[in-house]
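Student: Sharing a sequence plus its predicted fold:
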Amino acid sequence: MRLTAITLDCPDPPALAAFYAHATGLPLHHASGEDFAGLVGEGGLLLGFQRVDDYEPPRWPGQSVPQQIHLDFAVDDLDAAEQRLSQLGAARPESQPGGDRWRILTDPAGHPFCLTLPKGDGA
């Protein structure tokens, strides 16, 4: 068995795909109108975004609407990555339990994701 795709629910798949394409440099792989968009990563892994009517963004760190899934991205500089991603539309929740080891942001649809330093750095 091999993982081939991870798909996130959202209200606007093309917009969220554009955010992650700019954030990661992954190319657009597939778009199906306004209902689905995907990016292709290493080894063919698809990061997909599908439209959900009446979408409610996760409430992090609260669990009134659980996060259900989050993505981790390794970066060399937490501050520089946060600044760049904020310019693309990411937000920084007040709660930051990672100290200087990782940083939590939310994408434009509200999904939390983590920026982490490479193993051995910042710990």
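Tutor: Nice, I can see it. Numbers count the residues shown, from 1 in each chain.

Student: make it CA atoms for all contacts and neighbour counts henceforth
Tutor: Will do.

Student: Can you get me the start-to-end distance on stretch 58-73?
Tutor: Terminal residues of stretch 58-73 lie 19 Å apart, using CA to CA, to the nearest Å.

Student: what comes up buried for it?
Tutor: By neighbour count with 16 or more other CA atoms under 10 Å, stretch 58-73 contains the buried residues 58-60, 67.

Student: cool, stretch 6-18 as well?
Tutor: Neighbour-count burial for stretch 6-18 flags 8-18 (criterion: 16+ other CA under 10 Å).

Student: Can I get those residues in TSV including secondary structure and distance to Arg103?
Tutor: Output for the buried residues of stretch 6-18, formatted as TSV (DSSP: H, G, I helix; E, B strand; the rest coil; distance: CA to CA, whole Å):
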residue	secondary structure	distance to Arg103
Leu8	strand	20
Asp9	strand	22
Cys10	strand	22
Pro11	coil	25
Asp12	coil	25
Pro13	helix	24
Pro14	helix	25
Ala15	helix	23
Leu16	helix	20
Ala17	helix	21
Ala18	helix	22
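
Student: try this one next to it:
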Amino acid sequence: MALVQTGVVVLDCADPEELAEFYRQFLEAEDIEVSIDRVDIRAADGIRVAFRRDATATPPSWPRPEDSQQAHLEFLVDDLDAAERAVIGLGGRSVSAGEMPGPNEERVCADPAGHSFVLRHAKPRP
């Protein structure tokens, strides 16, 4: 029997209901659990993300060079342009300027609360 059943990424934010709705729509999540200071979502593929209320939460200031990124989420997508448009349409923003060259094509975005995440082009499965 495994010691750890699963992991959950938890983002602190001032308004967990609002931020959870952004990610619920982006991830097309159906499973939502709401408590007083936390909202958990689970997408169809099993990814789990939670949002914890922190009245003093401030957005990370990355990509300023003097600040670290601390942590970020990464989402594998088939179509970078479509995923980036979805993020912007849901109230997020693009942080990277256009396509970044290299073998791992990716785009950096931020959610409405300022948490950064990466859209990475998914490699075809064998």
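Tutor: All right, it came through fine. Computed from a prediction, not measured in an experiment: that's the story for all the values here.

Student: so what number do they get for TM-score?
Tutor: After superposition, the two chains reach a TM-score of 0.82 (TM-score structural alignment, normalised by the length of the first structure), with 119 aligned residues with a CA RMSD of 2.4 Å.

Student: just to revisit the earlier point, mind telling me the two of the buried residues of stretch 6-18 of the first structure farthest from one another?
Tutor: Farthest apart among those by CA to CA are Asp9 and Ala18. That separation is 14.7 Å.

Student: just to revisit the earlier point, closest one of the buried residues of stretch 58-73 of the first structure to Glu82 of the first structure?
Tutor: When these are compared for distance to Glu82 of the first structure (CA to CA), Trp60 comes out closest, at 17.4 Å.

Student: so that closest one sits right up against Pro66, yeah?
Tutor: Yes. Using CA atoms under 8 Å, Trp60 of the first structure and Pro66 qualify as a contacting pair, with a distance of 7.3 Å.

Student: what does stretch 94-114 of the first structure rub up against?
Tutor: Identification of contacts with stretch 94-114 of the first structure by CA atoms under 8 Å, 6 or more residues apart in numbering yields 10-11, 16, 19, 57-61, 67, 69-73, 78, 82, 89-93, 115-117, 121-123.

Student: before we move on, back to that, ok, so of the buried residues of stretch 6-18 of the first structure, who is nearest Gly48 of the first structure?
Tutor: Nearest member of the buried residues of stretch 6-18 of the first structure to Gly48 of the first structure, counting by CA to CA, is Leu8, at 6.2 Å.

Student: quick one: contacts for the aligned partner of that closest one in the second structure?
Tutor: Taking TM-score structural alignment as the alignment basis, one finds that Leu8 of the first structure is matched in the second structure by Leu11. Contact criterion CA under 8 Å, 6+ apart gives 49-52 as the residues in contact with Leu11 of the second structure.
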